[in-house]
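Engineer: sequence first, then the predicted structure, then my questions.
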Amino acid sequence: MRVRMAIQLAAENEKMSDFERLTTIYWALSGALHYRVPGAVVELGCNAGLTSVWLAQIIQDLDPARELHLFDSFEGLPAPGELDTYLDKGDCSAARSEVEANFATWKLPQPRIHPGWFDRTLPESCPPQIAFAYLDGDFYDSIMTSLENVYPRLAPGGVILVDDYCDLDANPRAWNGLPGVKKACDTYFGVGSPLLEVVGGTGDLSFAAIRKPLGDE
């Protein structure tokens, strides 16, 4: 793992992807690539692309032929629903040009970028097979739409990491600012589903890992 790069990216993007989050992403994605799980790598909710840069570097180091697809409205968040808190419409806005500039700064190949709301872009542009997905949609509807489009395309053995999934019973240190994320996952998979694995850390890491069982289609 490129530790120095992770430290630098975390310093530039501390509020969204600290070092612990980047480390977790590394181990999840590198495992999928190491075991040759077929399919593309996708990120849903890429913002300015600093976490995307980390994904791209892992791909370049381990399997540079893999495609990286990024999805973002580039208009900030949609209006929150009844289950959404903390953030509001238009928050977390970034421009596509920021993503492209960050990839150029780190001298990485430009990813395939899909601008627009998830419910419009994912049905047509989501890769047919996915090895790894990072879901960072923040709100209930965004995560639900992400799961509906990504999980059926996830290859057996593939992994989804869901940011902001907080289960305080399993991980009392987790940040619980976006409860709609957990509600969407629990609604899609069922409360207490064995597919939802809480990931803990020394800080306020709030992640769920979803692994598609081998043999599932």
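Structural biologist: Cool, got the structure.

Engineer: when you work out contacts or count neighbours from here on, use the C-alpha atoms and nothing else.
Structural biologist: OK.

Engineer: any buried residues in the lengthiest helix in the chain, and which?
Structural biologist: Ranked by number of residues, the top helix in the chain under DSSP state H is helix 19-34. The neighbour-count criterion (16 or more other C-alpha atoms under 10 Å) identifies 19-26, 28-33 as the buried residues of helix 19-34.

Engineer: please apply the same query to stretch 77-93.
Structural biologist: Residues Leu77, Pro78, Pro80, Asp84, Leu87, Cys92 are the ones in stretch 77-93 that count as buried (16+ other C-alpha under 10 Å).

Engineer: let's bring in a second one:
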Amino acid sequence: MNPHIDLAFFYQIYEKNRAMMGFAELLNLYHLLSRVLLEKTEGEVVELGCYKGFTAILMQKLLDSVASDKRLFVYDSFEGLPEKSDKDLWDNAENIRKCDFLDNKRVGKGWFKASRETLLENCKKLKVKEPIICQGFFDETLPLNLPNKISFAHLDADFYSSTLTALEHVYPRLVDNGILLIDDYCDPKIFSKKNTLPGVKRACDEFFKNTSQKIINLPGLPNQSQAYLVKEAKG
């Protein structure tokens, strides 16, 4: 049985979530999780930063399409973004569009706040079963509440510290050939000056600097960016 989602349902998710994720980015998520299911990669599915839950709903719908026994875990503070650090900021506007430079300054603590109740209500409205919800900031929840084996992870943490914390806990549990999809990963060599959240790539660069792990940039809309990795088998 091939993973699949009714096109009307896919568009419904896109329309509800388009301010947070473009069509191309949502399609990337769909295809990468489908790949994990087709390859029968062992392990659970996790999402780090779920906002109102629409990408989690899409993932659960895809799991249901093949009657997968994989569990979906979502992690969110439901308090919005945490404090940002200097590594989330641009020093000057020379290498970035003015609008992104201004957004980089504006985005901060408490942004993108959505309640747990909103997530549950959206699951109910779209007739998808609730994920396993782990509420709290990543440094509180991830050390104790991650599954031992992860086949697919969607990381949407926005800031340097949250991204680095997620990588420190999730990557060791990602199984060989498991996939990690990283939202807002913006390589300036490819996306030039369009980068509102530079802390994401900076955290990835820091975490993987002494490894051979490859990160692959994904095509997307002009103002959005993603990348993914396939966990390299040891030995």
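Structural biologist: In hand now; what should we look at? Here the structure is a predicted model, which is why all the values come from computation and not from measurement.

Engineer: can you pull the TM-score for these?
Structural biologist: Laid over one another, the chains give 0.93 as their TM-score (TM-score structural alignment, normalised by the length of structure 1), with 215 aligned residues with a C-alpha RMSD of 1.8 Å.

Engineer: about what we covered before: tell me the two of the buried residues of stretch 77-93 of structure 1 that are most distant?
Structural biologist: For these, the farthest-apart pair by C-alpha to C-alpha is Asp84 and Cys92; their separation is 14.6 Å.

Engineer: separation between the most centrally placed residue in structure 2 and Ser85 of structure 2?
Structural biologist: Note on structure 2: the residue nearest the mean C-alpha position is Leu155, at 2.7 Å, using C-alpha atoms, centre = their mean. Taking C-alpha to C-alpha, to the nearest Å as the measure, Leu155 of structure 2 falls 19 Å from Ser85 of structure 2.

Engineer: likewise for Asn17 of structure 2?
Structural biologist: Asn17 of structure 2 is 27 Å from Ser85 of structure 2, where distance means C-alpha to C-alpha.

Engineer: now the buried residues of stretch 77-93 of structure 1 in JSON lines, with secondary structure?
Structural biologist: Conversion of those to JSON lines gives the following (DSSP: H, G, I helix; E, B strand; the rest coil):
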{"residue": "Leu77", "secondary structure": "coil"}
{"residue": "Pro78", "secondary structure": "coil"}
{"residue": "Pro80", "secondary structure": "coil"}
{"residue": "Asp84", "secondary structure": "coil"}
{"residue": "Leu87", "secondary structure": "coil"}
{"residue": "Cys92", "secondary structure": "coil"}
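
Engineer: residue boundaries of the helices in structure 1?
Structural biologist: Using DSSP H, helices in structure 1 cover 3-12, 19-34, 50-62, 96-105, 118-125, 140-150, 179-189.

Engineer: show me what the third one is packed against.
Structural biologist: Packing partners of helix 50-62 of structure 1 (3 or more C-alpha pairs under 8 Å, 6 or more residues apart in numbering; DSSP states H and E): helix 3-12, helix 19-34, helix 96-105.

Engineer: any idea which of these gets closest to Asp216 of structure 1?
Structural biologist: helix 19-34 (15.8 Å).

Engineer: distance from the closest one to the middle of the chain?
Structural biologist: 11 Å (C-alpha atoms, centre = their mean, to the nearest Å).

Engineer: who touches it?
Structural biologist: Contacting residues not belonging to helix 19-34 of structure 1 are listed as 1, 6-7, 9-10, 51, 54-55, 58-59, 62-63, 131-132, 157-159, 161, 201, 203, 205 [C-alpha atoms under 8 Å, 6 or more residues apart in numbering].
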